[in-house]
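could you look at this predicted model? Sequence included:
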Amino acid sequence: MDLATAADELYGLAPEEFTAARTRLAAEAKRDGDPVLAKQVTALRRPTVSAWAVNHLVRASPPELDDLLDLGERLRSAWEAGEPVAGLDQRRAGLVTALMRTASALAASAGRPLREPAAREAEDTLYAATMDPVVSDEVRAGHLSRPRRHVGFAPAAPARAPEPRQEKKTPAKAPRPSAEDRRTREEDRRAREEERRRRRREERARAAEAEADAAAEALAEWSAERDEARRECAEVTEEAGRLRERLRETLARQESLTRRLETAEREHTRAERRAAEARRQAQEARDLV
């Protein structure tokens, strides 16, 4: 067993089955003499419902998933080259919609229908996979433990591209801007600056939400770990109580048998002396006869 094999097994399970299976695989790695692998397996985090839904979708291998991830590569290249992305973005939206229908159906068939928050996180993860090659690789592997979200400017807004060209045409018509024009440009500049600040605030808010989601996931994971540890500790404590009781009984029996042995040894010694004395007296009697 290696880490990839263990991860494939664990992230193919339902979230509630994850912790017990992880404990089992870590114990197997220890028995096999691989403490490093055991530690790596233990470090794998239990998936959230949305992450499980995407992993489950990956294992179903719908053709739209490969189409989406390949489209993401073309979308990123077009965006970096400054090429139009409207058509690619439209195609992306259609693929994500189709994949979410499949993911919802698969989750419902598995007895875990996707609620609105989890469905939204799963959709965000699919969109993030088209924007971030790292997320794309994570989705392909099907080892997600938490949802992913792309924080930054997405190539899904080509309408913003013409704005700089429109702004450049304005000064050409008025080489000598009037006070009103200057005031308008200043207001536009302030508006753009405020828009940039607003976007930065939104990005920070999204990053904070992602951190909060990760913290909530860690809390759920450690809560499950704590509950399992409590259960096992209670079982061991109960077993220790039984063993202590048996030990007390055994020690009491040992003490009783020790006293019995001491009495037997003492009486045996006395009996030996009496037997020797009786034999001596009998011999003397025979001698007299």
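All right, it came through fine.

from now on I want contacts and neighbour counts done on CA atoms only, so please keep to that.
Fine.

how far away is the nearest residue to Leu10 once chain neighbours are set aside from Glu221?
Spatial nearest neighbour of Leu10, chain neighbours left out: Phe18 (5.9 Å); criterion: Cα to Cα, 6 or more residues apart in numbering. Separation of Phe18 from Glu221 (Cα to Cα, to the nearest Å): 10 Å.

can you give me the helices for the stretch 51-200 of the chain?
63-81, 86-109, 116-131, 133-141, 162-173, 179-288 (DSSP state H, counting those that start in this stretch).

how close does Asp124 sit to Ala51?
From Asp124 to Ala51 the distance is 11 Å (Cα to Cα).

quick one: which of these two has more around it?
For Asp124 versus Ala51, the count of surrounding residues by other Cα atoms under 10 Å is larger for Ala51: 26 against 17.

so what's that one up against?
Contacts for Ala51 (Cα atoms under 8 Å, 6 or more residues apart in numbering) come out as Ala122, Leu144, Ser145, Arg146, Pro147.

wouldn't the third one be in contact with Val49 here?
By that I understand Ser145. No - with contact defined as Cα atoms under 8 Å, Ser145 does not count as touching Val49 (9.1 Å).

coming back round to it: let me have the contacts of Ala51 in TSV, adding neighbour count and distance to Thr5 as columns.
Output for the contacts of Ala51, formatted as TSV (neighbours: other Cα atoms under 10 Å; distance: Cα to Cα, whole Å):
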residue	neighbour count	distance to Thr5
Ala122	29	24
Leu144	25	14
Ser145	22	16
Arg146	23	19
Pro147	27	22
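
okay, and the common contacts of Phe18 and Glu221?
In contact with both Phe18 and Glu221: Arg46, using Cα under 8 Å, 6+ apart.

comparison target, given below:
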Amino acid sequence: MAGKRVGPGGETGVEQVLDELYATPPSDFVARREQEALAARSAGRVADARRIRAARRPTQAAWAANLLLRARPQESRRFLELGQALREAYRTLDADGVRELSEQRRSIVSALSRQAAELAREAGHRLSDATRQDVDSTLRAVLADQDAAERWSAGRLESALTPPADFPAGSAGSAGSAAGERSGRARTERARVEAPRPSPRSREQDELAERRRRRQEQFEAARQAAEEAARALRDLRTARADAASALQQARDRHDLAEQRRAAAEEELRTAGEELTRAGRERQDAEDRLRAAGDAVKRAERTARDAEKQAARLAGPAGWVY
């Protein structure tokens, strides 16, 4: 199977193998890793086998995050865009931008975390509360840190990620507010000093308006991603309910067919017994008929012999000598 995925030089094949490997549940990871490594080595791709064997088994939370990335590519892409917008707002110390995007961050992280747990459950692995917290932590880290975002976007996390301590945790908190106040004071001071020169001030306002416009676009994209994630979750739940209903109907039909089969088998068994009994009775009747026929033939022969004997004894004139 692995051989079919190999491209020129084996590079495309091993990358796809690794992608699929990190979307494999941790309980099955080692067995599949050894199977893929053995297949690569058997095909003569020693370097690929070495890379596959070096892959480390992910934690349950890391696997769920990898699974989310692969199963929900559009939502994941927009989640990454939200993180970029949020980090840009924080770097510019724009308290309004930080507050606006941070409010969306909580709801989106919660929605994607629920999707990750649902995907894991559908794969046969229910996430514990501690694992769910690790998934939340990983998603917050993806929003807060560029390196974490790049690691998650590769789809091969081995362990949960932790967001940086200096990133605002929710709505613009004390750090964001203080930063906004410092930024506001700095802008006020610059406005006072540069009042005689309106042109630079106008350029500054234009640049600020442009930054806010870009952040608004990023915010809208992130909000749309959250809405799409919620719709996708509703669709999945509807599909699951439909599948459960179809399964119950199939089970009911199976039970009814089983009952009919059992009844038919009982009727067949009874009919077989009746057929056997009727066969024996027919055989007995045929035997009696043959015996009666033989007796009739013997009686007829006896009667004819008796008539002949009587005729001989009677003589020509009917006298008895």
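That came through fine. Everything numeric here is computed off the predicted structure, so don't read it as measured data.

let me see the TM-score of these two.
Once superposed, chain against chain, the TM-score is 0.53 (TM-score structural alignment, normalised by the length of structure 1); 167 aligned residues with a Cα RMSD of 2.1 Å.

among the helices of the stretch 51-200 of structure 1, which is nearest Lys39 of structure 1?
helix 179-288 (15.1 Å; Cα to Cα).

tilt between the closest one and helix 162-173?
160 degrees (axes from the mean of the first three to the mean of the last three Cα atoms, to 10 degrees).

distance from the chain centre to helix 179-288 of structure 1, please.
The chain centroid and the centroid of helix 179-288 of structure 1 are separated by 24 Å under Cα atoms, centre = their mean, to the nearest Å.

check the gap between Arg182 of structure 1 and Arg190 of structure 1 for me.
12 Å.

sorry, that was for Glu121 of structure 1
From Glu121 of structure 1 to Arg190 of structure 1 the distance is 34 Å (Cα to Cα).

who has more neighbours, those two?
Glu121 (21 against 12).

the more buried one pairs with which position in structure 2?
Using TM-score structural alignment as the criterion, Glu121 of structure 1 maps onto Asp134 of structure 2.

show me what contacts that match?
Ala61, Ala160, Leu161.

mind listing what the counterpart of the first one in structure 1 touches?
Pairing criterion TM-score structural alignment: the partner of Ala61 of structure 2 within structure 1 is identified as Ser50. Taking Cα under 8 Å, 6+ apart as the contact definition, Ser50 of structure 1 lies against Leu114, Ala118, Ala119, Glu121, Ala122, Arg146, Pro147.

just the element for Ala226 of structure 2, please.
Element membership of Ala226 of structure 2 [criterion: DSSP states H and E] is helix 198-314.

now that helix: which residue numbers in structure 1?
Going by TM-score structural alignment, helix 198-314 of structure 2 sits over no part of structure 1.

what's the angle from that helix to helix 73-91?
Using the same axes, to 10 degrees: helix 198-314 of structure 2 against helix 73-91 is 160 degrees.

helices or strands next to helix 198-314 of structure 2 in the packing?
For helix 198-314 of structure 2, the packing partners by 3 or more Cα pairs under 8 Å, 6 or more residues apart in numbering; DSSP states H and E come out as helix 73-91, helix 95-122.

distance between that helix and the chain's centre?
The answer for helix 198-314 of structure 2 is 27 Å, by Cα atoms, centre = their mean.

next, the angle from that helix to helix 95-122.
Using the same axes, to 10 degrees: helix 198-314 of structure 2 against helix 95-122 is 10 degrees.

rewinding a little: could you save the helices of the stretch 51-200 of structure 1 as CSV and add columns showing distance to Pro155 of structure 1?
As requested, these are exported to CSV (distance: least, Cα to Cα, whole Å):
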stretch, distance to Pro155 of structure 1
helix 63-81, 6
helix 86-109, 8
helix 116-131, 8
helix 133-141, 14
helix 162-173, 14
helix 179-288, 15
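
which of the ones you listed sits most buried?
helix 116-131 (a mean of 21; mean count of other Cα atoms under 10 Å).

give the equivalent position in structure 2 for Thr130 of structure 1.
That one, Thr130 of structure 1, aligns with Leu143 by TM-score structural alignment.

show the contacting residues for the closest residue to that match other than its chain neighbours.
In this structure, Leu143 of structure 2 finds its nearest non-sequential neighbour in Gly83, 3.9 Å apart by Cα to Cα, 6+ apart. With contacts taken as Cα under 8 Å, 6+ apart, Gly83 of structure 2 has the following neighbours: Val142, Leu143, Ala144, Asp145, Ala149.

repeat that with 10 Å
By Cα atoms under 10 Å, 6 or more residues apart in numbering, the residues touching Gly83 of structure 2 are 77, 89, 101-102, 105, 139-146, 149, 218, 222.

swap in Ser107 of structure 2?
Ser107 of structure 2 neighbours (Cα under 10 Å, 6+ apart): Ser113, Arg223, Ala226.

returning to what we had before: can you redo the helices and strands packed on helix 198-314 of structure 2 as JSON lines with distance to Ala178 of structure 2?
Listed next are those as JSON lines, based on distance: least, Cα to Cα, whole Å:
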{"stretch": "helix 73-91", "distance to Ala178 of structure 2": "12"}
{"stretch": "helix 95-122", "distance to Ala178 of structure 2": "8"}
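
so which of these is nearest Gln35 of structure 2?
helix 95-122 (22.8 Å).

what about the closest one, distance to the chain center?
21 Å.

stretch 141-153 of structure 2 now?
25 Å.

and if you look at stretch 146-156 of structure 2?
Worked out by Cα atoms, centre = their mean, stretch 146-156 of structure 2 lies 23 Å from the chain centre.

what residues does it touch?
With Cα under 10 Å, 6+ apart, stretch 146-156 of structure 2 has contacts from 18-23, 55-58, 62-63, 65-70, 73, 76-77, 79-81, 83-84, 87, 138-143, 157-158, 160-164.

state the distance from the closest residue to Val46 of structure 2 other than its chain neighbours to Ser102 of structure 2.
Take Val46 of structure 2 and drop its neighbours on the chain: the residue closest to it by Cα to Cα, 6+ apart is Ala40, 6.7 Å away. Using Cα to Cα, one obtains 46 Å as the distance from Ala40 of structure 2 to Ser102 of structure 2.

helix or strand for the equivalent of Ala21 of structure 1 over in structure 2, just tell me which one.
Alignment note: Ala21 of structure 1 maps to Arg32 in structure 2; criterion TM-score structural alignment. Following DSSP H and E, one finds Arg32 of structure 2 within helix 26-42.

now for that helix, which elements pack on it?
Packing partners of helix 26-42 of structure 2 (3 or more Cα pairs under 10 Å, 6 or more residues apart in numbering; DSSP states H and E): helix 11-22, helix 46-53, helix 60-71.

buried sites along that helix?
Pro26, Phe29, Val30, Arg32, Arg33, Gln35, Glu36, Ala37, Leu38, Ala39, Ala40 (16 or more other Cα atoms under 10 Å).

sounds good, over and out.
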